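>>> Fold the stuff below for me.
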Amino acid sequence: MTARSISALALLLAIGMTSFAVAQRPRREVKWVNPDIPKMPGLVHKVLESKSLGHEVGYVVWTPPEMDTSGETRYPVVYFLHGAGGSERSDAAGFASQVAGAIRGGKFPAAICVFPNGGMSGYRGDAEKMIVDELIPQIDQDYPTQAKPSGRVVCGFSMGGAGSVHLSLNHPDLFCAAGSWGGALAFRGSGEDSPLLAVAKQNADKLKANQYSLLTINGDQDRPDAFKPLKAIFDELDIEHRVVILEDTSHNLGKYHEKTSGLMLAFLKNQLGLAGT
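Purely as a prediction, here's the structure:
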């Protein structure tokens, strides 16, 4: 065997071993309980013994200052869903700080914020069951919430933005609004094939009965047409869906917060303000 042949064989073996290593690389490990949250007034970490997941799962709750715990005052709830690779602690202090500032400025109602841990689930399957069947009832039991669709909204970033749309459309009796930063109907393939299009049609009457509305915000460098097929369906169904495309914006939560935090909170406030109308 010539030196050239030996070199070629070594290269092929190296490529093969690299491909094998990639194929055998374990999936990112999910840590389901992350109690090391930032110190912030009103922010607490809790653990749910989830039957759906078969193990403990952490979640974070933020309560507004001077919350009335007598039960006479009922508070709306904002559920914030983290992105892939995040956890219940990832965005808790940041988003809660924005809500707290808006409340102080009279731009948002006193509200409770909840941050579930969705692992890498896309907020589907067992994690979806955990949130819908276990966490939401637990929050309504433990806190003086407005336990009805008009008092509950969901929003999030990336996987959490997509998850917010997924949860709100599949469970129209739970939320009156959803907001998505940097989400998509499908992160691979075409959104035209998303099962959510059929779900939106199927649940249209319930969504409209609860005065549901959707806000999707994407950067011009971050799948700007991500929700175009859903927007077309919503237009046909006469369901409000506002699409915002930001200039010079990639997949960066900090940029979304910087440019549109006020817009997102104003949207959620408006939807919560429709309660009883």
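
>>> make it CA atoms for all contacts and neighbour counts henceforth
Noted.

>>> what about residue 166, how many neighbours?
Residues near residue 166, counting by other Cα atoms under 10 Å, number 21.

>>> Spell out which residues sit in contact with the closest residue to residue 274 other than its chain neighbours, please.
Spatially, and ignoring its direct neighbours in sequence, residue 274 is nearest to residue 150 (7.1 Å; Cα to Cα, 6 or more residues apart in numbering). For residue 150, the contacting residues are 175-176, 210, 271-272, 274-276, by Cα atoms under 8 Å, 6 or more residues apart in numbering.

>>> cutoff 6 Å now
Counting by Cα atoms under 6 Å, 6 or more residues apart in numbering, residue 150 touches 176, 272, 275.

>>> got a markdown table for the residues you listed, with distance to residue 215 and secondary structure too?
Output for the contacts of residue 150, formatted as a markdown table (distance: Cα to Cα, whole Å; DSSP: H, G, I helix; E, B strand; the rest coil):
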| residue | distance to residue 215 | secondary structure |
| --- | --- | --- |
| 176 | 12 | coil |
| 272 | 14 | helix |
| 275 | 18 | coil |
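
>>> Just give me the closest of the residues you listed to residue 94.
Nearest to residue 94 among the contacts of residue 150 is residue 272, at 21.2 Å by Cα to Cα.

>>> residues contacting the closest one?
Neighbours of residue 272 in contact, by Cα under 6 Å, 6+ apart: 150-151.

>>> how close does it sit to residue 134?
Separation of residue 272 from residue 134 (Cα to Cα, to the nearest Å): 23 Å.

>>> Please generate a structure for the following sequence too, so the two can be compared:
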Amino acid sequence: MLSLCLAAFAGLLLMLAPGAGAKVKVLKSEKLDSRLTELTLSTPNVDGPTGVRVLLPAGYGSSSRNYPVLYLLHGAFDDFRSWTDKGDTEALTADLPLIVVMPDTGIRDGYTDWDNGGAGGPPAWETYHIKELIPFIDRRFRTRADRAGRAVAGLSMGGYGAMIYAAKHPDLFTAAAAFSGAVNLTNPLLLAIGTPTARGEYAAHKLRFESDNPLSLAENLGGIYLTLRTGDGTSGGPLDPAGGFDIVESVVHASSVALHDRLDQLGIGHVWEDYGPGDHSWPYWQRDLKKTLPGLMKRFRAHTPAPDRITYKSADLSYGAYGWSVNVKRRAGEFSTLAGAGKAGFRIIGSGRATVRTAPLFRQCRRFAVSIRDAAGRREVIRHTGKTRRLEVKVNLGPANRYEQFTPEDEAAGHRSRTAKVAFRLLGRDRCGPKTRTQ
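Sure thing, here's the model as predicted:
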């Protein structure tokens, strides 16, 4: 029950963030049939108008219920119309109590905020999709506007989008699926077809790429219902047109296998289908969606709560998930990981200094003994939840690394990370002060 409340709290924060979704303006709304509507939107995060198709369940107009939402993402050189025009999505969802949202992300290097030589977006696709489009959809339609009622799936580049959005925002999605997904951004062939405008040159910006890579953030995917489906690009598949070896499917197959193996290594359960011979084409993605929908609907019906203990990895100086927040002070860019975070305590990995604030896990006005083991040694301090129901702890992760992670200078110096361990022990009730104390 507590986990469910935390997931709802995280979703509420998204909805209540200043200006969440407010910058999106509707330029045009066209009803294509009884279920399908096409919206043309404007946002400062995208150059020019951007489209989105919304597929409503049958009987939506005569019902008052709220429906789960599947964000269905297109691949490279397609657009927001592709899943309905080429993927038969309308027929596949005809009998399902489900809203399907199909946004645009451009023809290549989608689902990320472009670097543009350090100038930033537009396009800022991730900011638009996560901070603007989701709240906009939740306001405009009768959605189940919480984590347990929201999933994301996609094909090829859209499979990448589904997994990176789930990895970066695990408190927003209960499920994620990738069909022939480009889920290892640093695969050499995927690097070769990317544009430097999006993330810069890989050799000079490895941390930028790794921090935008589902494979590198796989530990963040714990507690999400995951599905990976892929062919291997060899000829002879049951849905292949006439043709031979498909290099694109071969590349995404290698990426999918890498993520599958990493999830297995981490002990994160997932649906895995390597169907062997098959090319990079719509007949397979249509079949993948058809196979995946029953599992998604079962997940929606279960109202699965967020995990009790979470792990979250990020290269940002300030990051968080599920109501937890971390602020790091260090000299250079690198990954930091909040691990095993829950009511009993947490671990944090990195360098420099970090301030960790828990989710609102505890009762108000409680006093805790906090055991800290970090670069400064072992100690026990007293902390108070106050009225926030949170604890705040500062830890020492040792000398900060001098150079950005993955650079030649960092490798020559020898990158160092230290793990700090923190445990909580309830002492009893306390008088509520105005703020939580920190050391």
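
>>> With both chains overlaid, what TM-score comes out?
Overlay of the two chains. TM-score (TM-score structural alignment, normalised by the length of the first structure): 0.73; 229 aligned residues with a Cα RMSD of 2.8 Å.

>>> Which position in the second structure pairs with the residue nearest to residue 274 of the first structure?
Here residue 150 of the first structure is matched to residue 148 in the second structure, going by TM-score structural alignment.

>>> Aligned to residue 70 of the second structure, what sits in the first structure?
Per TM-score structural alignment, residue 70 of the second structure is aligned with residue 78.

>>> meant to ask about residue 82 of the second structure
That one, residue 82 of the second structure, aligns with residue 90 by TM-score structural alignment.

>>> same check, this time on residue 298 of the second structure
Taking TM-score structural alignment for the superposition, residue 298 of the second structure sits opposite residue 270 in the first structure.

>>> so its match is in which element?
According to DSSP states H and E, residue 270 of the first structure maps onto helix 253-272.

>>> buried sites along that helix?
Across helix 253-272 of the first structure, burial judged by 16 or more other Cα atoms under 10 Å covers 253, 256-257, 260-262, 264-265, 267-269, 271-272.

>>> Stretch 174-185 of the first structure now?
By neighbour count with 16+ other Cα under 10 Å, stretch 174-185 of the first structure contains the buried residues 174-185.

>>> which two in the residues you listed are spaced the farthest apart?
Spatially, the most separated pair among those is 174 and 182, at 22.6 Å (Cα to Cα).

>>> circling back to that earlier point, just list the residues touching the match of residue 70 of the second structure, thanks.
Listed by Cα under 6 Å, 6+ apart, the contact partners of residue 78 of the first structure are 113, 153-154.

>>> Quick one: the contacts of residue 150 of the first structure as JSON lines, columns for distance to residue 229 of the first structure too.
Listed next are the contacts of residue 150 of the first structure as JSON lines, based on distance: Cα to Cα, whole Å:
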{"residue": "176", "distance to residue 229 of the first structure": "21"}
{"residue": "272", "distance to residue 229 of the first structure": "26"}
{"residue": "275", "distance to residue 229 of the first structure": "29"}
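
>>> Just the element for the nearest residue to residue 426 of the second structure once chain neighbours are set aside, please.
Using Cα to Cα, 6+ apart and skipping residues adjacent in sequence, the residue nearest residue 426 of the second structure is residue 368, 4.5 Å away. Using DSSP H and E, the element containing residue 368 of the second structure is strand 366-374.

>>> same check, this time on residue 263 of the second structure
helix 247-266.

>>> Report the mean distance between whatever helix or strand comes next after that helix and its aligned residues in the first structure.
As assigned by DSSP H and E, the chain's next helix or strand after helix 247-266 of the second structure is strand 271-274. Following the fit onto the first structure, the mean deviation recorded for strand 271-274 of the second structure is 1.4 Å by mean Cα distance after the TM-score superposition for the first structure.

>>> now, which of the contacts of residue 78 of the first structure sits nearest residue 126 of the first structure?
residue 154 (18.3 Å).

>>> Now the closest one: which helix or strand?
Here residue 154 of the first structure is assigned to strand 152-157, by DSSP H and E.

>>> Run the angle between that strand and helix 253-272 for me.
In terms of direction (axes from the mean of the first three to the mean of the last three Cα atoms, to 10 degrees), strand 152-157 of the first structure departs from helix 253-272 by 170 degrees.

>>> With the second structure overlaid, how far apart is strand 152-157 of the first structure on average?
Compared with the second structure after fitting, strand 152-157 of the first structure has a mean deviation of 0.9 Å; criterion: mean Cα distance after the TM-score superposition for the first structure.

>>> where does the next helix-or-strand element following that strand sit relative to the chain's centre, distance-wise?
Next in sequence after strand 152-157 of the first structure, counting helices and strands by DSSP H and E, comes helix 159-170. The gap between where helix 159-170 of the first structure is centred and where its chain is centred comes out at 6 Å by Cα atoms, centre = their mean, to the nearest Å.

>>> still on that earlier bit, you'd agree the match of residue 70 of the second structure is in a strand?
Yes: the assignment for residue 78 of the first structure is a strand, going by DSSP: H, G, I helix; E, B strand; the rest coil.

>>> roughly how far apart are it and residue 205 of the first structure?
With distances taken as Cα to Cα, residue 78 of the first structure is found 23 Å from residue 205 of the first structure.

>>> ok, now residue 111 of the first structure?
Relative to residue 205 of the first structure, and taking Cα to Cα, residue 111 of the first structure is found at 27 Å.

>>> who has more neighbours, those two?
residue 111 (25 against 14).
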